[in-house]
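Undergrad: Coordinates only, no sequence provided:
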């Protein structure tokens, strides 16, 4: 798969689905899906285990497709592009022109 334009730690805004319009920080990116803290919450019934000896009902963030989120730069949603600066490939926000990393 090609290089992902969204990475762990980025602030993103949801542009489609039940949480449309909400912003949050990306906690993980895998196989074209992102998990954003506090967004797309689902209820899971868990059996007792070492981490949760009581078991029961747990709220958890479920993955969203990466196409349903946009990067937020200076409070503005933006597409992400790549360019070469000083011989190094960097991501930049197309709306503001700001280099991300």
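TA: Here it is on my side, so go on. All figures in this text were calculated on a predicted structure; none of them were measured in a lab. Numbering: from 1, shown residues only.

Undergrad: Please count neighbours and contacts with C-alpha atoms only from this point.
TA: OK.

Undergrad: what's next to the longest strand along the chain, contact-wise?
TA: Taking DSSP state E as the criterion, the chain has its longest strand at strand 23-30. The contact list for strand 23-30 (CA atoms under 8 Å, 6 or more residues apart in numbering) reads 6-14, 34-39.

Undergrad: So which of those belong to helices?
TA: If you go by DSSP state H, the contacts of strand 23-30 have nothing in helices.

Undergrad: Give me the PyMOL select line for those, limited to the buried ones.
TA: Those of the contacts of strand 23-30 that count as buried under 16 or more other CA atoms under 10 Å are selected in PyMOL with:
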select buried, resi 6+7+10+11+12+13+14+34+35+36+37+39
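
Undergrad: Which one of the contacts of strand 23-30 is nearest to residue 100?
TA: residue 10 (9.3 Å; CA to CA).

Undergrad: Against residue 71, how distant is that closest one?
TA: Distance, residue 10 to residue 71, by CA to CA, to the nearest Å: 7 Å.

Undergrad: Ok, residue 23 next?
TA: Distance from residue 23 to residue 71, by CA to CA: 10 Å.

Undergrad: Could you tell me which residues touch both of these two?
TA: Common neighbours of residue 23 and residue 71 (CA under 8 Å, 6+ apart) are 11-13.

Undergrad: Pasting the second one now:
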């Protein structure tokens, strides 16, 4: 378990899936779950959940939802070079940290 204070993936990032049944697909991060070192990616890793009927007028159903995927199995997509890339952290003069693409040295955080 990483439980890192800084993660290379944030909400609304475009990521590429590296392993599993959805490998090679690209999606948008909906949520980062720090306790599990995982993320929910839009329309990726879809699982079916069965819900019981709660009332007589509302029957049970099968619901498809996104399951979390581990952060080690996804990679950030750079907007400039359009490739999955590793990320390095850069501290600016004003003290703020920015994520930088290792392929093209473009700042990812605007």
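TA: That came through fine. The shown structure was predicted, so the numbers you read here are calculated from the model rather than taken from an experiment.

Undergrad: Fetch the TM-score of the aligned pair.
TA: TM-score for the superposed chains, counting by TM-score structural alignment, normalised by the length of structure 1: 0.89, backed by 99 aligned residues with a CA RMSD of 1.6 Å.

Undergrad: re earlier: among the contacts of strand 23-30 of structure 1, which are in strands?
TA: 11-14, 34-36.

Undergrad: okay, the residues you listed in CSV with distance to residue 65 of structure 1 next?
TA: As requested, those are exported to CSV (distance: CA to CA, whole Å):
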residue, distance to residue 65 of structure 1
11, 15
12, 12
13, 12
14, 10
34, 6
35, 9
36, 11
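
Undergrad: Among the residues you listed, which one lies nearest to residue 1 of structure 1?
TA: For these, the nearest to residue 1 of structure 1 is residue 34 (14.8 Å; CA to CA).

Undergrad: how many neighbours does the corresponding residue of structure 1 for residue 77 of structure 2 have?
TA: With TM-score structural alignment as the criterion, residue 77 of structure 2 lines up with residue 72 in structure 1. Residues lying near residue 72 of structure 1 (other CA atoms under 10 Å) number 20.

Undergrad: on that earlier part again, tell me which of the contacts of strand 23-30 of structure 1 is nearest to residue 59 of structure 1?
TA: Using CA to CA, the contacts of strand 23-30 of structure 1 come closest to residue 59 of structure 1 at residue 38, 9.5 Å.

Undergrad: quick one: the closest one and residue 62 touch, right?
TA: No - with contacts defined as CA atoms under 8 Å, residue 38 of structure 1 does not count as touching residue 62, sitting 9.5 Å away.

Undergrad: State the helix or strand in which the equivalent of residue 90 of structure 1 over in structure 2 lies.
TA: Correspondence of residue 90 of structure 1 to structure 2, assessed by TM-score structural alignment: residue 98. Following DSSP states H and E, one finds residue 98 of structure 2 within strand 97-101.

Undergrad: so how far does that strand sit from its counterpart in structure 1?
TA: Once the two are superposed, strand 97-101 of structure 2 sits an average of 1.1 Å from its aligned residues in structure 1 (mean CA distance after the TM-score superposition for structure 1).

Undergrad: For that strand, name the packing helices and strands.
TA: Judged by 3 or more CA pairs under 8 Å, 6 or more residues apart in numbering; DSSP states H and E, strand 97-101 of structure 2 is in contact with strand 87-91.

Undergrad: And the strand it packs on against structure 1, how far off on average?
TA: Averaged out, strand 87-91 of structure 2 is 0.8 Å away (mean CA distance after the TM-score superposition for structure 1).
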